[in-house]
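> what follows is a predicted structure for the sequence shown.
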Amino acid sequence: MRLTTKGRFAVTAMIDLAMNAQTGAVKLSAISERQSISLSYLEQLFSKLRRAELVESLRGPGGGYILAAPASQINIAQIIAAAEDRLDATQCSSKADCHHGAPCLTHDLWENLNKTINDYLSSVTLQSIIEQKTAAKDQVVHFTHIH
């Protein structure tokens, strides 16, 4: 089970957008440069994110993209789904036909793992990731030398 590049890049780009759209629309070329993701790939991803109503595009001077909802209302599972990516631990794509048309012995185990992962990703918002990043930056490490 792997998260594809499509899903990883969509999440990364959305975090970048959430962090940088607070002062106005963000150009995909800026996200491309900061995150080392090709501009044409970002254009494809943002087309999907726009259709899923997670981002809005603004045209004209100063145009670019903004979040379609507050960062606290957009979760990682939504982004991955919008990018048309799916995490699935089963061999049968959750169809329960992995063993000659019937569920295999471990089907329920992998289905439960899928549910756990989806529940976790649904609980993580863009805002919570930004807050974690901000808190990590603000932490100061003090070193003391004891004799």
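Happy to help now that I have it. Numbers count the residues shown, from 1 in each chain.
> going forward, measure contacts between C-alpha atoms and count neighbours the same way
Will do.
> show me the contacts for the nearest residue to Arg2 once chain neighbours are set aside.
Nearest non-adjacent residue to Arg2, counting by Cα to Cα, 6 or more residues apart in numbering: Leu87, 6.6 Å away. Neighbouring residues of Leu87 by Cα atoms under 8 Å, 6 or more residues apart in numbering: 1-3, 114.
> again, 10 Å this time
Leu87 makes contact with 1-4, 7, 77, 80-81, 93, 113-115, 117-118, according to Cα atoms under 10 Å, 6 or more residues apart in numbering.
> and here is the other one:
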Amino acid sequence: MKISTKGRYGLTIMIELARKFGEGPTSLKVIARENDLSEHYLEQLAAPLRNAGLIRSIRGAYGGYVLAKDPKEITSGDIIRVLEGPITPVEGIEDEEPAKQALWIRIRDAVKDVLDTTTLDDLVHYGDDEPRESYMFYI
């Protein structure tokens, strides 16, 4: 399973809003500037996140977006499903032989477990108590 820029940038929006949780709305312009991303693209991603009830928009001169729930209540799986669709490593696993089917299901379940047990709060505070090098991932 490959997460596209939709999922990656959507996660960036949500992490930034989680960092500022309780401080009032944050504009996508600020998030785009701080992360060197396209504001227009972030606007396209905000709509499905808002429709899913993960963020709320606040209008006005000091408007922007806020999380609709506490960062501890929103998982990375919630975000990825909204932006990427169902979590599946392969399409059409029902047509595979049983051994392959079992492998694809195990992979899917492992990915779902990681996504569904990792909250925005976890991501905001990841590595707070350890040096950055200790949580780098290499494949």
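Perfect, thanks for sending it. None of the values given here were measured: they were computed from a predicted structure.
> superposed, what's their TM-score?
With the length set by TM-score structural alignment, normalised by the length of the second structure, the two chains reach a TM-score of 0.85; 131 aligned residues with a Cα RMSD of 1.9 Å.
> SS state for the residue nearest to Arg2 of the first structure?
coil (DSSP: H, G, I helix; E, B strand; the rest coil).
> before we move on, the earlier item: can you add neighbour count, secondary structure and distance to Val124 of the first structure and give the contacts of Leu87 of the first structure back as CSV?
Shown next, in CSV, are the contacts of Leu87 of the first structure (neighbours: other Cα atoms under 10 Å; DSSP: H, G, I helix; E, B strand; the rest coil; distance: Cα to Cα, whole Å):
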residue, neighbour count, secondary structure, distance to Val124 of the first structure
Met1, 10, coil, 20
Arg2, 10, coil, 18
Leu3, 12, coil, 16
Thr4, 15, coil, 19
Gly7, 23, helix, 15
Ala77, 23, helix, 8
Ile80, 22, helix, 12
Ala81, 16, helix, 14
Ser93, 13, coil, 24
Leu113, 16, helix, 17
Asn114, 19, helix, 16
Lys115, 14, helix, 14
Ile117, 16, helix, 11
Asn118, 17, helix, 10
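> between those residues, which is closest to Lys48 of the first structure?
Closest approach to Lys48 of the first structure among the contacts of Leu87 of the first structure (Cα to Cα): Ala81, at 9.6 Å.
> which residue in the second structure aligns with the closest one?
Residue pairing (TM-score structural alignment): Ala81 of the first structure is matched to Arg81 of the second structure.
> looking at it, that match is touching Arg8, isn't it?
No: contact between Arg81 of the second structure and Arg8 fails when scored by Cα atoms under 10 Å: they sit 11.9 Å apart.
> who are the contact partners of the corresponding residue of the first structure for Gly64 of the second structure?
Per TM-score structural alignment, the equivalent position to Gly64 of the second structure in the first structure is Gly64. By Cα under 10 Å, 6+ apart, the contact list for Gly64 of the first structure reads 21, 24-30, 56-58.
> which residues of the first structure fall in helices?
Taking DSSP state H to define them, one finds helices in the first structure at 5-20, 28-35, 39-51, 76-82, 107-123, 126-138.
> what comes up buried for the second one?
What that stands for is helix 28-35 of the first structure. Of the residues in helix 28-35 of the first structure, 28-29, 31-32 count as buried by neighbour count, 16 or more other Cα atoms under 10 Å.
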